[in-house]
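A.B. asks: sequence first, predicted coordinates after that:
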Amino acid sequence: MGYIITFINILVSRVTRKVKRGDVSVLFVPLYHIFGLHCALSSELALGMTIVIMSKFTIEEYYILIQTHKASLIHIVPPVAVMIVNSPLLDKYDLSSVRHVMCGAAALKTVVEIKLKERLNLDCIYQGYGMTEMGVSHANTDTFYKMGSCGKALRGVEVKIEDPKTKVILGANLRGEICIKGPQVMLGYLGRPDANREIFDKEGWLHTGDVGYVDEDGFLFIVDRLKEIIKYKGNQVPPAYLEDILLKHPGVKDAAVVGVPDAHAGELPKAFVVRNDGMNNVDEQQIFDFVEDRVPPYMKLRGGVEFIREIPKNPTGKILRRKLREFPMRDENDNIDNGSGPIQVHRL
């Protein structure tokens, strides 16, 4: 699908930082991706920064380039944030030159953000919000920052949170679909009037398909994709909320949650978990109990807990939930981490 994006769309999506001519950024994000285009090319080059572009990403080569070029700003995606948090190699290199970390392409879990700040000795990890269809609409800046948020709307951007069913505009801290208007929004999809009618309403609001809320201070928080919300007996269960809880367990390295069909409840939340190294004693019941103690009854992991070796993600860090829904629950699958025997999936 083609996107009609103008020079003005790109220009107004620029995010400013306290950087100066001569500062260095190390970049592995593709320049054709909206993250690389808006945050690196249109912002940093315009400020006279030097951008070191990696031809192939490895975490150690990343550390080497940051240390060698004394990079002050780096752009990362959530999987790389997790790598840095869990990386024993980090202590071998001097990354003290890094003053700014921008994380995009997918939402960064709060628990990972906290650990990343500790490992890099930083006060802030800057997140923003955007998509190909609208460039960047929100960003944390040196002036406005709140942990866990995507920041405040950029100049000229309008945002409303709408109830997906009733279309009522919601107030502060109420969750609904994020809708955006502004000069950074694309003109439309190329040759696809049907798709344009789907994403734009009659008043010109772009419907992002993301669920989120704006707090009383104007900061935007992302909850999940509208299509990924699990519906259990009429209750809405955001997978990202459960994933954030799972990542707080000391035995969990990574996690993803999907809805599995159920004839009586509609969908049941199911967790796929990657154990931390040396934590093979962590079992399904422990994970189930850990979550149960921290959520309302309708959010319990009634769909089960399954241990796998790796959470499937796309190059920008978004979880490929479709692949997880297609997972066979059999120990012959190469990705299933079954220890010494078949997976025993816990259900209630």
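C.D. replies: Okay, I see it.
A.B. asks: only C-alpha atoms for contact and neighbour calcs from this point on.
C.D. replies: OK.
A.B. asks: residues near P250, how many?
C.D. replies: With neighbours defined by other Cα atoms under 10 Å, the count for P250 comes to 11.
A.B. asks: what about it, distance to F290?
C.D. replies: According to Cα to Cα, to the nearest Å, P250 stands 11 Å off from F290.
A.B. asks: please apply the same query to R197.
C.D. replies: As for R197, its distance to F290 is 44 Å (criterion: Cα to Cα).
A.B. asks: so who does the nearest residue to K231 once chain neighbours are set aside touch?
C.D. replies: In space, and not counting its chain neighbours, K231 is closest to E267: 5.7 Å by Cα to Cα, 6 or more residues apart in numbering. Counting by Cα atoms under 8 Å, 6 or more residues apart in numbering, E267 touches 230-233, 259-261.
A.B. asks: second one coming, line it up with the first:
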Amino acid sequence: MSGEGGLAQYVLGAVPHGRTAIVAADGTGPLTGRALADRARRGAAGLAALGVGRGDVVALHLPNVPDFAPALCAVLRAGAAAVLCSPLATEEELTGQLALSRAAVVVTAPALRAPARAAAARAGVGAVLDLLPDRRAAESAAVPVVVRAGDPAVLALSSGTTGLPKYAVLTHGGLVANLRQAAGPLPLGTDDVLLALAPFAHVMGACGVLLRGLAAGATVVTLDRFTPAAFLGALSRHRVTQTIVPPPLVDLLATSALVDRYDLSALRVVYVGGAGAGADLERACARRLGCVVAQGYGMTEGGPMITVNPVDGRARPGSAGLPLPGVRIRIVRDGREVPAGSSGEVHVAAPGLMAGYLGDPEATRRVLGADGWLRTGDVGHVDGEGYLWITDRLKDLIKYKGHQVSPAEVEAVLTRHPAVAEAAVVGRPDARAGEVPVAFVTLRTPAIPEELVLFVAARVSAPKRIHEARIVGALPRGPTGKVLRRELRRRVRPGDMRTVTPSHPEFPGDLMAGLPVVDISGFATEAAPGPGRDAVAAEVDRICRETGFFLAAGHGVRPETRAAMFAASREFFALPAAAKNALAISRSSCHRGYFGIAAEALDEGTTGDLKEGLDTGGEHGPDHPEVLAGTPTFGPNQLPDLPGFRQAWSAYRAEAVEAAERVQRALARALGLPDDHLLAMAGGEVMYHLRLLHYPPQRHTRPAPGQLGCGEHTDYGTVTLLADDGVGGLEVMRRDGTWIHVAVPEGLLVVNLGDLMAIWTNDRWVSNPHRVVNPPDTDRYSIPLFVTPPYRARITCLPSCLAPGAEPRYAPQVAGEYLTSRLDATHPYRNPLLAARRAATPPQDG
């Protein structure tokens, strides 16, 4: 290949000019093929004006947005190589990437400007650009750059999970060859809509998805922020025909009740990448959606696409498929090629292989032979019909007393247990055995570690038996969906027997977390009591005994009321700090008003939660009896003077209180009490406190040890109703002490019990710990309504919850006194000793 543009010319020359080539999932940033080509041409001219040309490196530090496409094509047209940098990278990580790649320029987005500039300064990079300069005038004068097939086009971090990071150099000729090879086995045309979920910071996302889609003339839909609802909504709204997903999302598509809420009838092909999903799960997903589910195999060094299952009915579920045209595969064991059906290391030869690792000839020689064969480090076999089956990684094999134990084999046994959703097995160093197998598992239904250890022991030989099972909320994964075994190995130091959970998993692990949905519409004020209430009450009783959390449908809060409240909340938290602090909660006598970041510490051992909030209660004027009596939680609200705020707040509060009354009627009936028992308790009026919460992005914040968006805690009253914006981050503790990640379907409310309900029921019902681990790269908003019995209500154990002759587990509590004691323990402005302690350990801002 020679001539102007190289890879960019190949892609842009195939994009239809008169139709949408790329658009964001929310409908923003659409670019026609003509606009894409124009912006790429002007961007290349702008780079040339900065002195960027052939042999230079430009870093793309951008999220999955339409602007990525013209930026990448502009860099390629300018003759430079694009280095792909993750928008999730920390400043330190980005600094290392820029230094290693020797980038001359960083192209970023306005939201990422601060870390990009800081990293560029540390790495000695001369220019940081918000997207690309638009040089219309220079465009016509720009000299076309001649790009040769062997010129570097993309520098991509190796997707390997051990060792120091290395940049694989992928050339113009190699990437064009790979796109051409994939065109037949991965059919895609102008009638297709391709959802780009794979990160563009990885070569599979940038080239195997984005450029492949553009070169085929399809419409590419980008999804920058993943949530289950955003993913499914994009599939439905854009009538997506193809997408590529990691294994956890195959499980979501195959099993989640959330899928039934969306029209996915246009979806024809779901490609699975990053790791194998398993034959049974692939079949289940295909049956449910009525589409083809095809696993493929690739790696950064491989170009990146190597094999894929045919979509014409010849797919072999569980296999990695057939080699792309022009790709050769051999299986090597002990230095010799072995016949079909025999297992060994997978070697690949193809025109799209990397040229080598940037600046590291020794590392290149270790994996890329002079004969042109790439050692993948993967273990597998090719069957008699040419299908590749990947079974393990060479470096993942566990050496137990001289035996080589395959983690994949043990994982396959574990996932046969009905409670296990996913499993990953690694070796833990052991002085006597060398290594012993340890399993990390996520669960569908409750199980205890000892049960899983015995389950495996009954089915495998002694070297393969796991010595420990750790139950976690999700397996840590890299950007392509691969399990990060290096992270799991880090957690299994000798003697370390703690159960651990990941922070900010890239993809959801146990989606929905097993939270059941309860329709409470039958407990509305206007609903006639009937036998249906008893069935719902029985289900509520079962749930409250097990987890104390469920999702409420039929709650009566209208979507438009909810949307208006979230909009008003966002508008308030966007105000300058001075405007918010004018409503400071410390100025209130009844705990009403604004509190800032880290002002509340729900986990009392930390330095404060990474959230800000606005606390409100009922509208109590100066002549209200409780205000006249000086009751601590009664008094005026401090609401912002924003247009429409009070109306939105009043409407939402009224409908949320009605929803809470429905829940309380259901709870009362579940306890064998009259439906309105909780609404008519002695001691005054039921207290409803509505709180608006904002969790800012943590990208530019270095949390203190143990500091979360919202620390581990239980709620204080009888019950809480939470409206969630769908970003995710809510985690609930299981009875075994591990955490599950909760995804909240749009329109449902999260309902959970508080401490006073547990005291009242003598722990028959559970007040479960929970927390918020807010995603680091986006804002999160939520609106909880806390329900507490009347201030002077005396909470004593219900006779029906106490065994004959037994003593209650808890002393009687006065509801209001308990509430104020908990507020005193978590808010420094109410507690001078707490304030002094917190002042000694302030939050650490990076």
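C.D. replies: Sure, I can see it. These figures come from a predicted structure and were not determined experimentally.
A.B. asks: superposing both, give me the TM-score.
C.D. replies: Overlay of the two chains. TM-score (TM-score structural alignment, normalised by the length of the first structure): 0.88; 334 aligned residues with a Cα RMSD of 2.3 Å.
A.B. asks: what sits against whichever residue in the second structure pairs up with L41 of the first structure?
C.D. replies: Under the alignment (TM-score structural alignment), L41 of the first structure maps onto L210 of the second structure. When contacts are counted by Cα under 8 Å, 6+ apart, L210 of the second structure touches 69, 196, 200, 220.
A.B. asks: which of those are also in contact in the first structure?
C.D. replies: Of the contacts of L210 of the second structure, the contacts whose aligned counterparts also meet in the first structure (both residues aligned by TM-score structural alignment, their matches' Cα atoms under 8 Å) are F200.
A.B. asks: okay, the contacts of L210 of the second structure in JSON lines with neighbour count and secondary structure next?
C.D. replies: Output for the contacts of L210 of the second structure, formatted as JSON lines (neighbours: other Cα atoms under 10 Å; DSSP: H, G, I helix; E, B strand; the rest coil):
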{"residue": "A69", "neighbour count": "22", "secondary structure": "helix"}
{"residue": "A196", "neighbour count": "27", "secondary structure": "strand"}
{"residue": "F200", "neighbour count": "29", "secondary structure": "coil"}
{"residue": "V220", "neighbour count": "29", "secondary structure": "strand"}
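A.B. asks: and the contacts of L210 of the second structure, which is closest to P407 of the second structure?
C.D. replies: For the contacts of L210 of the second structure, the residue nearest P407 of the second structure by Cα to Cα is F200; the value is 29.7 Å.
A.B. asks: does the closest one really touch T222, like I thought?
C.D. replies: No - applying Cα atoms under 8 Å as the test, F200 of the second structure and T222 come out as separate, 9.6 Å apart.
A.B. asks: Y189 of the first structure -> the second structure?
C.D. replies: Structural alignment (TM-score structural alignment) places Y189 of the first structure against Y357 in the second structure.
A.B. asks: what sits closest to V274 of the first structure if chain neighbours are left out?
C.D. replies: V274 of the first structure sits nearest to D254 (Cα to Cα, 6+ apart), 5.1 Å away.
A.B. asks: counterpart of that neighbour over in the second structure?
C.D. replies: By TM-score structural alignment, D254 of the first structure lines up with E422 in the second structure.
A.B. asks: do the same with I10 of the first structure
C.D. replies: Residue pairing (TM-score structural alignment): I10 of the first structure is matched to L175 of the second structure.
A.B. asks: can you report how many residues lie near its match?
C.D. replies: When neighbours are defined as other Cα under 10 Å, L175 of the second structure has 27 of them.
A.B. asks: from C85 of the second structure, how far out is it?
C.D. replies: Distance from L175 of the second structure to C85 of the second structure, by Cα to Cα: 19 Å.
A.B. asks: picking that back up, and the match of L41 of the first structure, which of the three is it?
C.D. replies: Here L210 of the second structure is helix, with the state taken from DSSP: H, G, I helix; E, B strand; the rest coil.
A.B. asks: that one and G173 of the second structure: what is the separation?
C.D. replies: 17 Å.
A.B. asks: now R328 of the second structure
C.D. replies: For R328 of the second structure, the distance to G173 of the second structure equals 18 Å [Cα to Cα].
A.B. asks: who's more crowded, these two?
C.D. replies: Legend: neighbour count by other Cα under 10 Å for R328 of the second structure and G173, higher for G173 (21 against 15).
A.B. asks: what's the helix or strand for that one?
C.D. replies: helix 172-183 (DSSP states H and E).
A.B. asks: list the helices and strands that helix packs on?
C.D. replies: The contact analysis (3 or more Cα pairs under 8 Å, 6 or more residues apart in numbering; DSSP states H and E) places helix 172-183 of the second structure against helix 7-12, strand 146-148.
A.B. asks: before I go, just wanted to say thanks for your time.
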